[in-house]
Each structure stands twice: as C-alpha cells, then as structure tokens.
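In: A predicted structure for the sequence below; I have some questions about it.
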Amino acid sequence: MSQSAIDIETYLSTYDQLEQAIEGLSEERLHAKAAPNQWSVTEVLAHVADHNLIVSFRIREILSESEVRLPAFTQDAWVEGQKANKGEAADILAAFRSLLIYNSQLFLRLEPEDWEKTGTNAKGETVTLSGVVRGFITHLQYHLQQIARIRNEQTTSSGLRGV
C-alpha cells in the first residue's frame, strides 16, 4: 500500500456527508424546487454524481499522462437533459458511493509521485492529480451548503420541519 497525498477517509466521507444532509427529507422535499431555474435537492445530488464521473475520468487521464485537455461539463444541461429530478436520491447516492470506492481503491495503488502528475484543465491551467481530488472534496462542501440552504428555505417558506 502506498502513501496517499490526499486523505482517503475524507474523500470517502463525502458520501456520509451527503447522506446526512438529506436525512429525514420526504420524497416531496427532495424533489421540490423553489423556482423553475433552481435545483431541487435531488438535482444537486445528480450534479455531484455527475461531477464524480467527470473527476473519475480526469483522474485516469492524468495518470495515463494524456495530452488531452481534461473535460468540463455543462452542469445545468446535464441535470436537465437527464431529467435528474425524476430520479431517486437513494439510486443517485448509490452510484456516487460506488465511484468513491472504486477511486479510493485506485488511490491505494498510487505512489507518491503519481499524485504530482499533471493535466491541463478546460481553462488551459495545469492541475495536479492531488489538486483535482482536493478540488472535488471542496466542491462537494459547496453543494452540502446548497442542500442546507434549500432545506432551510423549504422549512421557512412552508413551515415544514423535516417532512
């Protein structure tokens, strides 16, 4: 087992954090939207699962030392195009967790120098493998706050308390 440049437990804990963030929400609240152009909690979950897919691809491109630019994605179009709000939170979280586990198994095989391998992102910036994974963890924290805001707005506007 090699030494990791990232804390794999912190990476894996993102699943537990998402699960806790939606704990106690009814199906109605998981799919409720404050406005047509705002995401529901289910759509936020779909977005972080999509982001996990893209990051998984970026990780592999960096490790392969590919010269291809790392992909970006149009998050709103992805969420809308896949009709994410019709999905089930449990199914989305299961896919998210599977990718976390699969990637963490890869991380355990890496050598310290692998974490410093680089790729070029869609903006033309050079990024390291460790930076991409840390960025994923940070990005997820933003969306946990987004879920908390949605929950709070739902409670404030409707008087609901976790239903």
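Out: Great, that's in hand.
In: C-alpha from now on. contacts and neighbour counts both.
Out: Noted.
In: following the helix or strand containing Asp50, which helix or strand comes up?
Out: Assessed by DSSP states H and E, Asp50 sits inside helix 41-63. Downstream of helix 41-63, the first helix or strand assigned by DSSP H and E is helix 75-81.
In: in that following helix, what counts as buried?
Out: Going by neighbour count (16 or more other Cα atoms under 10 Å), the buried part of helix 75-81 is Val79.
In: work out the gap between the helix holding Asp50 and the centre of the chain.
Out: 5 Å (Cα atoms, centre = their mean, to the nearest Å).
In: next, the one to line up against it:
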Amino acid sequence: MIKLATTNIHKSIVMILETEYAPYFKQYLKLVTNEGKSIIENLEESQKEFDVVLRGLSVDKQNFSYADGKWSLKELIQHVIDTERVFCYRALCFARNDTTALPGFDQDIFVENSKTNSRVFNDVLDEMQIVRKGTIFLYKSFSKEALLRVGVASGNKMSVRALGYLFSGHQKHHLNIVKERYL
C-alpha cells in the first residue's frame, strides 16, 4: 500500500491499494509518496521542476545521449509526453466506466517513429507543458467516484487515482535519470 493524498476534491490522506496498479508502477508511485500532496499539486510541481531543469540547456545537451542505443534528451522528453497521452486516454476510459480492456504500447517504437531529434528543443518542452495542462484539467473534471474506478490496460488493473499520481512519478523518475546521466 502507498499512502498519498487525494485530489483537491478531498484533501485527506488515503491509501492507494496494491490492487490499484501493476507492481511495475510502484517504482514511480513511490517517488510521490509521503508528500501529502494532491494529484493536481503533484502534477503542477513535477512539471514546474521538469521545466526549470531542462529549459535553457545548450544544444549539445539537448541532443545528448549518454550511451549508444540510449535515447537523446529530446527523445526522453518525447517518451514522457507520449506516455502521459496514452495513460490519460486510459484514465479517461476508466473514469467514464468503459470496461474495454486497453492494449499496451511499445515505448521504443513510439520514440523511434517520433523523429523528435529533428524538432526544436523548446517546442518539445512546450508540448510537454501543454500535455500536462490537459492532464490537470482532465483530473480536475473527475469526481471522487471516477477517481476510484479501475480498468484494465496491458493486462493489468489500474485505478484512475493511481494513474493521476503515476504521471508525476514517471516524470520525476525520468528527471532523475536526466540529472544523473544527461547533465
């Protein structure tokens, strides 16, 4: 179980049960635990930190890859964007009570076909900001009941609430990698 705050709808501390997410995602959810912050607060704060660290980097850093076969910094950001878009769709389906099991996605195929390295770095960062704003508005629209709904994606159960925290945890995870290996 992971202790987190709920969204701004309800500020009490809740427990996100291990049945609300696949075990793999615990590594991301742990990055936003014990802060007592809502989904919205986490989304806003993690995006702000992401932007502060990455805005204004030199062109050499923008196109840097720390090893052969590893993503460039632009591609890493695109991965965060693509993942958030895919997972927002999942959250929307689950919140709206769509019981259709959703497929997974291959992050490497997404990045390979994004052609992000030919894009302007600040455009990629701007896109991340816009996607995050959309996520925030989506989560502000969810009722308490919708946040507790669970659906299936990639063969695993996931709650709308867990997805809301997962966005920030996933972004923080990749920002930690950026700080360790790219800067």
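Out: Noted; the coordinates are in hand. None of the values given here were measured: they were computed from a predicted structure.
In: circling back to that earlier point, residues in contact with the helix holding Asp50 of structure 1?
Out: Identification of contacts with helix 41-63 of structure 1 by Cα atoms under 8 Å, 6 or more residues apart in numbering yields 22, 29-32, 68, 70-73, 75, 78-79, 84-85, 87-89, 92-93, 95-96, 99-100, 103, 114, 117-119, 128-129, 132-133, 136, 140, 143, 147, 150.
In: so what does Asn110 of structure 2 match up with in structure 1?
Out: Wrong residue type there; residue 110 of structure 2 is Phe, not Asn. Here Phe110 of structure 2 is matched to Trp78 in structure 1, going by TM-score structural alignment.
In: what's the separation between that match and Tyr102 of structure 1?
Out: 23 Å (Cα to Cα, to the nearest Å).
In: map Gly87 of structure 1 across to structure 2 for me.
Out: Counting by TM-score structural alignment, Gly87 of structure 1 corresponds to Arg119 in structure 2.
In: separation between that match and Leu102 of structure 2?
Out: 30 Å.
In: the two: which is more packed in?
Out: Leu102 (17 against 11; other Cα atoms under 10 Å).
In: which residue is the nearest non-sequential neighbour of that one?
Out: Ala153 (4.4 Å; Cα to Cα, 6 or more residues apart in numbering).
In: got a list of what the counterpart of that neighbour in structure 1 touches?
Out: Correspondence of Ala153 of structure 2 to structure 1, assessed by TM-score structural alignment: Asn121. By Cα under 8 Å, 6+ apart, the contact set of Asn121 of structure 1 is Arg69, Leu70, Pro71, Ala72, Val127.
In: burial count for the fourth one?
Out: The criterion is other Cα under 10 Å. On that basis, Ala72 of structure 1 has 13 neighbouring residues.
In: close enough to count as contact, it and Thr120?
Out: No: applying Cα atoms under 8 Å, one finds Ala72 of structure 1 not in contact with Thr120, separated by 11.1 Å.
In: tell me which stretches of structure 2 form helices.
Out: 26-29, 39-54, 59-62, 73-95, 107-112, 121-141, 144-148, 160-177 (DSSP state H).
In: pull out the buried positions in stretch 27-45 of structure 1.
Out: Residues of stretch 27-45 of structure 1 classed as buried by neighbour count (16+ other Cα under 10 Å): Arg29, Leu30, His31, Ala32, Lys33, Trp39, Ser40, Val41, Thr42, Glu43, Val44, Leu45.
In: mind listing what the aligned residue in structure 2 for the third one touches?
Out: His31 of structure 1 maps onto Asn63 in structure 2, with residues paired by TM-score structural alignment. Under the criterion of Cα under 8 Å, 6+ apart, the contact partners of Asn63 of structure 2 comprise Ser72, Leu73, Lys74, Asn117.
In: any idea how far Glu28 of structure 1 is from the counterpart of the first one in structure 1?
Out: Counting by TM-score structural alignment, Ser72 of structure 2 lines up with Ser40 in structure 1. Separation of Ser40 of structure 1 from Glu28 of structure 1 (Cα to Cα) stands at 10 Å.
In: nearest the geometric middle of structure 1, what residue?
Out: Of all residues in structure 1, the one closest to the mean position by Cα atoms, centre = their mean is Val48, 2.9 Å from it.
In: mind checking how far it is from Ala90 of structure 1?
Out: For Val48 of structure 1, the distance to Ala90 of structure 1 - Cα to Cα - is 13 Å.
In: also Gly131 of structure 1?
Out: 29 Å.
In: swap in Gln154 of structure 1?
Out: 20 Å.
In: what does Ser26 of structure 1 give?
Out: Ser26 of structure 1 is 12 Å from Ala90 of structure 1, by Cα to Cα.
In: swap in Ile54 of structure 1?
Out: From Ile54 of structure 1 to Ala90 of structure 1 the distance is 20 Å (Cα to Cα).
In: done for today, thanks.
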